[in-house]
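Q: Sharing a model that was predicted from the sequence below.
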Amino acid sequence: MTRNKTRVLVPVLGDQLTIGLASLAAADPATTIVLMMEVADETTYVRHHKKKIAFLFAAMRHHAIALRDLGWTVDYVAFDDAENSGSFTGEIARAVSRHAPDRIIVTEAGEWRVRAMLDSWETLFGIPVDILRDDRFLASHADFEAWASTRKQLTMEYFYRAMRQRTGLLMDSQGKPVGGQWNYDQDNRKPAKADLLMPRPLSFAPDAIVRDVLALVADRFADHPGSLEPFDFAVTRDDALRQQKHFLEHALPRFGDYQDAMVTGEPWLWHSILSPYINCGLLDPIALCHEVAARYEAGQVPLNCAEGYIRQIIGWREYMRGIYWREGPDYVDRNFLDHHRNLPGWYWTGETDLHCLADTIGGTLRHAYAHHIQRLMITGNFALLIGADPRQVHLWYLEVYTDAYEWVELPNTLGMSQFADGGLLGSKPYVSSGAYINRMSDYCGSCRYDVKQRTGPDACPFNSLYWDFLARHEDKLARNPRMAMPYRTWAKTDPAERERIRDQAATFLASLDASGDAGY
């Protein structure tokens, strides 16, 4: 009997958990096999946080059920399937053998590593492979290239404005930004105090599927960093939408004011905790932005809060993706400051007497989450000040955060946090002494070090490391206009004091090196 209709195989990857995914929209459920795969290669190319693996496996298994409920035929390969080949390409080969498809339709990959796999499938399997644009992003690769090619210098702010104009988000009837300005970041830098009325994200009890996944991860990934408990992620679209609504109602109205604040023992503050759900596809980022704008227009959210949140999504998130794909797979090898020190091993344990780092890393290991200022100005700042190898820093961030995928994490880490691209992404290195941490957090009041001292046995290491960093890299950074003020201050510092500061930093760095406590 001859088949009359073309049989299609649609692979759905772990960050493509979207019902309206482009490849599904292009296929007919009656003639399509959806392939979903839990494969070893994707869990071990870095040592992903246990909770990150558990979240994605649980969300994938629930997504398969949602697709079946909508009439799709789903071929699901579980991690512990005895025949599991361990790779995307290996599982495509087995699925081609099982289902004899006439065509493969797939949504483009988010990372260079996976894109190379997709590009090889047509040749390997001898059938047409349609790779469709991921329309969950505003800007296609061609869109970003067209924007970037007209500019002498790339600046996120101007890309963000173009995205505002494209979407109409927070724009008035004359095509101007509401409120008369594009960016309210100057209003979003308030420190916060511990508050019993601080909003908390919703917590979701593990169901039977999640419990099975947690047992699997505990057994098979025992040597990976982080804790599995407590596990309270949303793992379905419905629950992710509940978390989204909770944020919009309870945290967004003060998000902007306190988005840069840090408080001991408070990992969430007024942040949305939605990035894991956005980046794996359970939530629609553009729909979320429209909901934020609608709440501003209804008078429920201040403009600085709405604008600050929308900028993170259609500004930074889209811009990071554009930079990642424009710069190419060798972006990861850049090291403008020639940094090669190993990350301290306590980045994997949180066991340090630097309270800000202990709190941030400890929270990261518990929750597979830290908010953006903890990432940038605590763990990233310290790594940059000690001269850590930027590739090691990148791998650590990729490992430990549930929302970390290379397309968004690499430019944020290598470019913005570690300045390894020499200023392509950020106009200056994001470094600070202990004064910034003291101003934006309560960390210093609980630390054994004195944030007011630059030298001596009790001096905060961030202070001497900051000035030593500037001195080490004066040849590369002194002409940067955004670094002019600290270099003028350093030049005016008494030479004997400069020597004491640099000796203090050298002693601290030597103690790091002598410990032999390196994570990689």
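A: Received the coordinates, thanks.
Q: C-alpha from now on. contacts and neighbour counts both.
A: Will do.
Q: which SS class is A306?
A: Assigned by DSSP: H, G, I helix; E, B strand; the rest coil, the conformation of A306 is helix.
Q: Quick one: residues contacting it.
A: L252, G256, V292, A293, Y296 (CA atoms under 8 Å, 6 or more residues apart in numbering).
Q: distance of the residue lying closest to the third one once chain neighbours are set aside from Q392?
A: Meaning V292. Excluding its sequence neighbours, the residue lying closest to V292 (CA to CA, 6 or more residues apart in numbering) is A306, at 5.9 Å. Distance, A306 to Q392, by CA to CA, to the nearest Å: 35 Å.
Q: put this beside the first:
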Amino acid sequence: MRNLILIMGDQLSPNISSLKDADPERDHILMVEVMEEATYAKHHKKKIAFIFSAMRHFAEELRETGFTVRYVKLDAPKNTGSFNGELGRAIKDLSPEKIIVTEPSEYRVLSDVLTWEDRYSVPIDVREDTRFIANKDEFANWAAGRKALRMEYFYREMRRKTNLLIEDGKPVGGKWNYDSENRKPADNDMFMPSPLSFEPDEITRNVLSLVDKQFSDHFGDLDDFWFGATRQDAEKALNHFIETALENFGAYQDAMLIGQKYLYHSVLSLYLNVGLLDPIDICRRAQEAYYEGKAPLNSVEGFIRQIIGWREYIRGIYWLKMPDYEKSNFFDATRALPNFYWTGATDMRCMAEAIGQTKSDAYAHHIQRLMVTGNFALLIGANPHEIHEWYLAVYADAFEWVEMPNTIGMSQFADGGLLGSKPYISSGNYIAKMSNYCGSCKYNVKEKTGENACPFNALYWHFLDRNSDKLRSNPRLGPVYRTWDRMSDEKRKDYIKSANKFLNQL
């Protein structure tokens, strides 16, 4: 044979660079399910099932186009459990002239891949992942010499490059960003669409049985599995979102409601991040909806910004700053993550809702992640590496390149402000404004201190007080610290006392 082409679990795209110029007559494809990747973080059962099922379906898609696919299932008798072991076995059995692989999305895997040529004495062709708009060098060039790497400015470059929502060289509507229009609280009386769900086929049912057997001690529920597993499923899910939810996505993207897991969110990131959807195609479809009058500009711009702005920017930060970025801990936070992050058993209704749906569906939307579970972890001084590992494990769309900067940088401010201009923290007031959680919570969001007070209220001031030496000079926090300084000594002591009592219980 000529080439052995290795395709990884998040490279399920027919236009992946490793398949460029591939010859079905002479090249073989290698795909492997390995325990090493399923357990380096203790991934949610539904996440493992989704990825394995999507891989198996993609292998069938490749076979239908004429390729020979060597697919090693997790429970195959000779499965060595690692990329290295399975590649070594394939090389021994097939004697390829060359190994071709698209660069892995995670630093640790790429570091390993770069050792393969010496290890196996076979030429390795590591190709750029061309599914992204900005490559690593382009982002590094943009970042060079900048004091602050703010997403907004990078996003504008991506808009110009893609020509999305651009007319005559200027942003449609006259503004680059309509985020100020996208912060409305929702109401249960509103029509709430649900993401398109899919009945598991035989391949998926076999995977669910495998996961149930092999990963019974992993976090999350496996029942009611509804994710699609094919490119056709992902396309249908995209069409469904555009037709039923995009119109209201913008205005209500920050809202949270009891029992409403999805509101107007697309839940497409899991398909996008494994390669079943193309980012530019998604954005063009959303843009088309705007021009056809099916969705307003604030919704379409906000949706496109998440993909060509935030997603691309986060990837750029990851590759620019790894491997040291993972160790960032600006606040020297060391507290262990509370056990209820794994059980959902807490009297704080907002936390119980966010963690409960995470456990059941391997999903929570970005405000639940940022301003509920992330906000709480930051306020209590949780070790940022622990919360990073939690997010990586529990969400179906979480791969390290996209999850780590979102957690270390945006959520936990552990990078000291490289990514964000201030910590994303709030008292209970923000959650009360953007959700209906507080009305049925054991704690009273209007009480600031004491046994019945919302814990977020005292924890907010406790966080600011204990980190005053690192944050007081932040211009965006100046007004907040002036408010703290104007409080009476007695009131400040009461906040600190209430927060310490709660923290001691953790």
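A: Everything's here; your move. These numbers were taken from a predicted model, which means no experiment stands behind them.
Q: care to give me the TM-score?
A: For this chain pair, the superposition-based TM-score is 0.99 by TM-score structural alignment, normalised by the length of the second structure; 506 aligned residues with a CA RMSD of 0.8 Å.
Q: re the thing from before, what does the residue nearest to V292 of the first structure correspond to in the second structure?
A: Under the alignment (TM-score structural alignment), A306 of the first structure maps onto V300 of the second structure.
Q: Could you do R334 of the first structure as well?
A: Using TM-score structural alignment, R334 of the first structure pairs with S328 in the second structure.
Q: Correct me if wrong: that match contacts G417.
A: No. Assessed by CA atoms under 8 Å, S328 of the second structure is found out of contact with G417, at 10.9 Å.
Q: and the longest helix along the second structure, how far from the first structure on average?
A: When the second structure is parsed with DSSP state H, its longest helix is helix 45-64. Once the two are superposed, helix 45-64 of the second structure sits an average of 0.4 Å from its aligned residues in the first structure (mean CA distance after the TM-score superposition for the first structure).
Q: what helices or strands is that helix leaning on?
A: For helix 45-64 of the second structure, the packing partners by 3 or more CA pairs under 8 Å, 6 or more residues apart in numbering; DSSP states H and E come out as strand 68-72, helix 202-214.
Q: For the second structure, just list every one of the strands.
A: Per DSSP state E, the second structure carries strands over the ranges 3-6, 28-32, 68-72, 98-102, 124-127, 166-167, 170-171.
Q: Need the overlap of contacts for S328 and G417 of the second structure.
A: Common neighbours of S328 of the second structure and G417 (CA under 8 Å, 6+ apart) do not exist.
Q: What residue in the second structure is paired with P411 of the first structure?
A: In the second structure, P411 of the first structure lands on P405 (TM-score structural alignment).
Q: Over to L354 of the first structure?
A: By TM-score structural alignment, L354 of the first structure lines up with M348.
Q: so what's that match up against?
A: C441, K442, Y443, C454.
Q: tell me the contacts of the residue nearest to the first one when sequence neighbours are not counted?
A: Leaving aside its chain neighbours, C441 of the second structure sits nearest to R349 (5.1 Å; criterion: CA to CA, 6+ apart). With contact set as CA under 8 Å, 6+ apart, R349 of the second structure has these partners: Y437, C438, S440, C441, K442.
Q: Just give the number of residues close to the counterpart of P455 of the second structure in the first structure.
A: Alignment note (TM-score structural alignment): P455 of the second structure maps to P461 of the first structure. Residues within reach of P461 of the first structure, counting by other CA atoms under 10 Å, total 26.
Q: Could you tell me how far P461 of the first structure is located from L354 of the first structure?
A: Relative to L354 of the first structure, and taking CA to CA, P461 of the first structure is found at 8 Å.
Q: Who are the contact partners of the residue nearest in space to the middle of the first structure?
A: Residue closest to the average C-alpha location in the first structure (CA atoms, centre = their mean): A404, at 4.0 Å. By CA under 8 Å, 6+ apart, A404 of the first structure lies in contact with P276, Y397, L398.
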